[in-house]
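K.L.:
here is a sequence with its predicted model. Questions after.
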Amino acid sequence: MATVPPPGLKFKLILLGDFGVGKTTLFHRIRAGRFLQGAHAPNEHLAVCKRTVQLSHPQTASLAQISLWDTAGEERFLSLSSCYYRDTDAVLLLYSAQSQLSFDSLPHWVHVARQYCPEAPIFLLGNKTDLKPRLPEDKAEKFSVEHGIAGRFNVSAKTGENVDRCVQDVVQLLVLQSDAGSSRLTVSLQEADSSSRCAC
């Protein structure tokens, strides 16, 4: 069994969405494998983490590597540089499952993603699912269909619910896409049933 990812299986994932939806908290959850209270780091600019992801599809390699990029709050100032978007393989678009305002901002972020990284599939993540009340699921489903979203997940950066499964499924689909040369991806929501540590 391979202990390092093949050279071609390295993917750049970026986080997009309104300030306050939990992007940095999710970034630290993926990086550290646990919830970090007060995870926001206002002095950081475009934080990046590398992580090795274990894959389970029998027809693909067993390992792949991601570099996950976080805005570190820069979206508040509309100051994300072009390097943030360059060579992006997938966009993780976040909204708060409790915030209608963050959901209403999603079309803006889809436009931004399609403008700066048009080839990258977009995955919709409804964060903060550990809190109630939550926005109706049918709204997110309708948005996903209307905007050609590649996959949709409900996650909680605080509890870790579905986070590892989301990352694994996104990377698995990127691997299958690179193998098949397909530009169309779909994924169904799955429950997280495992956890892993970041290989930063």
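P.N.:
Nice, I can see it.
K.L.:
hey, let's count contacts and neighbours off CA atoms from now on
P.N.:
OK.
K.L.:
strands along the chain, start to end?
P.N.:
10-16, 48-54, 63-69, 90-96, 122-127, 151-154 (DSSP state E).
K.L.:
pipe these into JSON lines and attach distance to residue 144 and mean neighbour count per row.
P.N.:
As requested, those are exported to JSON lines (distance: least, Cα to Cα, whole Å; neighbours: other Cα atoms under 10 Å):
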{"stretch": "strand 10-16", "distance to residue 144": "15", "mean neighbour count": "23"}
{"stretch": "strand 48-54", "distance to residue 144": "25", "mean neighbour count": "19"}
{"stretch": "strand 63-69", "distance to residue 144": "22", "mean neighbour count": "22"}
{"stretch": "strand 90-96", "distance to residue 144": "11", "mean neighbour count": "26"}
{"stretch": "strand 122-127", "distance to residue 144": "7", "mean neighbour count": "25"}
{"stretch": "strand 151-154", "distance to residue 144": "7", "mean neighbour count": "24"}
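K.L.:
and here is the other one:
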Amino acid sequence: MSLKVKKLIDNKPDDERKPVKVILLGDSAVGKSKLVERFLMQRYVPVQMSTYALTLFHYDFVTEDDEAIDVDIWDTAGQERFSTMHPAYYHEAHACILVFDVTRKATYKNLEKWLGELRNYREHIPCIVACNKIDTDPSVVNKAFAFVEKHNLSLFYVSAADGTNVVQLLESAISEAVKYKKSPKKDDLMSQVLGFIKE
């Protein structure tokens, strides 16, 4: 599904909108927030800051067939420093972007841990891997990554600094989230449990 990245003017009532939730996972300072900022605001401020509360980016999209889509992009915003995320972070997520920093090997190795935690709560949602900061080493685009092949995941080589493939990454994640929301798996345990609690 192709998406036009533009602000949507939509007079539909809220209950007719089609919200999707995309979450980002990865170690601290791999560039998760900067990727989202580059996508939503088309700007990049090279100042690294960690915060303590979760960050929710809300944006509206319209597809080429004029379907209105509400998108909530959730960022860990420093919580990943505690090595685990609160279960509510995963609740009703429809797609995930796993981010690692190509200049820090440990952040790549830790993808296995993040994927494992994700699958504990959202077993079937689509997941995309982002190899960030390729501006520091452009040759990395010729490298294959065993983690990606092992789990049969899509891989994007991106840079929040110069914008390389950032729009493509987020649009792909949103498209996959939309598809998943329309045909969800019924055995994502956390959504079922939290759903019962809300009732």
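P.N.:
That came in fine, so what should we check first? Model, not experiment: these values are computed from the prediction.
K.L.:
what's the TM-score here?
P.N.:
Comparison of the two superposed chains (TM-score structural alignment, normalised by the length of structure 2) gives a TM-score of 0.75, and 175 aligned residues with a Cα RMSD of 2.5 Å.
K.L.:
make a markdown table from the strands of structure 1 and add distance to residue 116 of structure 1 to it.
P.N.:
Shown next, in a markdown table, are those (distance: least, Cα to Cα, whole Å):
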| stretch | distance to residue 116 of structure 1 |
| --- | --- |
| strand 10-16 | 12 |
| strand 48-54 | 19 |
| strand 63-69 | 15 |
| strand 90-96 | 11 |
| strand 122-127 | 12 |
| strand 151-154 | 20 |
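K.L.:
stretch 91-105 of structure 1 corresponds to what range in structure 2?
P.N.:
Using TM-score structural alignment, stretch 91-105 of structure 1 corresponds to residues 96-110 of structure 2.
K.L.:
measure the matching stretch end to end?
P.N.:
Length of stretch 96-110 of structure 2, first residue to last, Cα to Cα, to the nearest Å: 15 Å.
K.L.:
quick one: distance of stretch 152-168 of structure 2 to the chain centre.
P.N.:
12 Å (Cα atoms, centre = their mean, to the nearest Å).
K.L.:
and the counterpart of residue 25 of structure 1 in structure 2, how many neighbours?
P.N.:
By TM-score structural alignment, residue 25 of structure 1 lines up with residue 34 in structure 2. When neighbours are defined as other Cα atoms under 10 Å, residue 34 of structure 2 has 22 of them.
K.L.:
report the contact partners of the nearest residue in space to residue 34 of structure 2 that is not next to it in sequence.
P.N.:
Nearest residue to residue 34 of structure 2 in three dimensions, chain neighbours excluded: residue 160, at 5.8 Å (Cα to Cα, 6 or more residues apart in numbering). Going by Cα atoms under 8 Å, 6 or more residues apart in numbering, residue 160 of structure 2 touches 31, 34, 35, 38, 44, 132, 133, 166.
K.L.:
pretty sure the fourth one contacts residue 166?
P.N.:
Yes: Residue 38 of structure 2 is in contact with residue 166 according to Cα atoms under 8 Å; the separation is 7.2 Å.
K.L.:
give me the neighbour count for residue 121 of structure 2.
P.N.:
Neighbour tally, residue 121 of structure 2, other Cα under 10 Å: 21.
K.L.:
oh sorry, the question was meant for residue 144 of structure 2
P.N.:
Neighbour tally, residue 144 of structure 2, other Cα under 10 Å: 10.
K.L.:
and it, how far is that from residue 159 of structure 2?
P.N.:
Computed as Cα to Cα, the residue 144 of structure 2 to residue 159 of structure 2 distance reads 17 Å.
K.L.:
and residue 123 of structure 2, by the same measure?
P.N.:
Distance, residue 123 of structure 2 to residue 159 of structure 2, by Cα to Cα: 28 Å.
K.L.:
tell me which of those two has more neighbours.
P.N.:
The neighbour comparison of residue 123 of structure 2 against residue 159 (other Cα under 10 Å) goes to residue 159, with 23 against 17.
K.L.:
the more buried one -> structure 1?
P.N.:
In structure 1, the residue equivalent to residue 159 of structure 2 is residue 156, according to TM-score structural alignment.
K.L.:
thanks a lot, catch you later.
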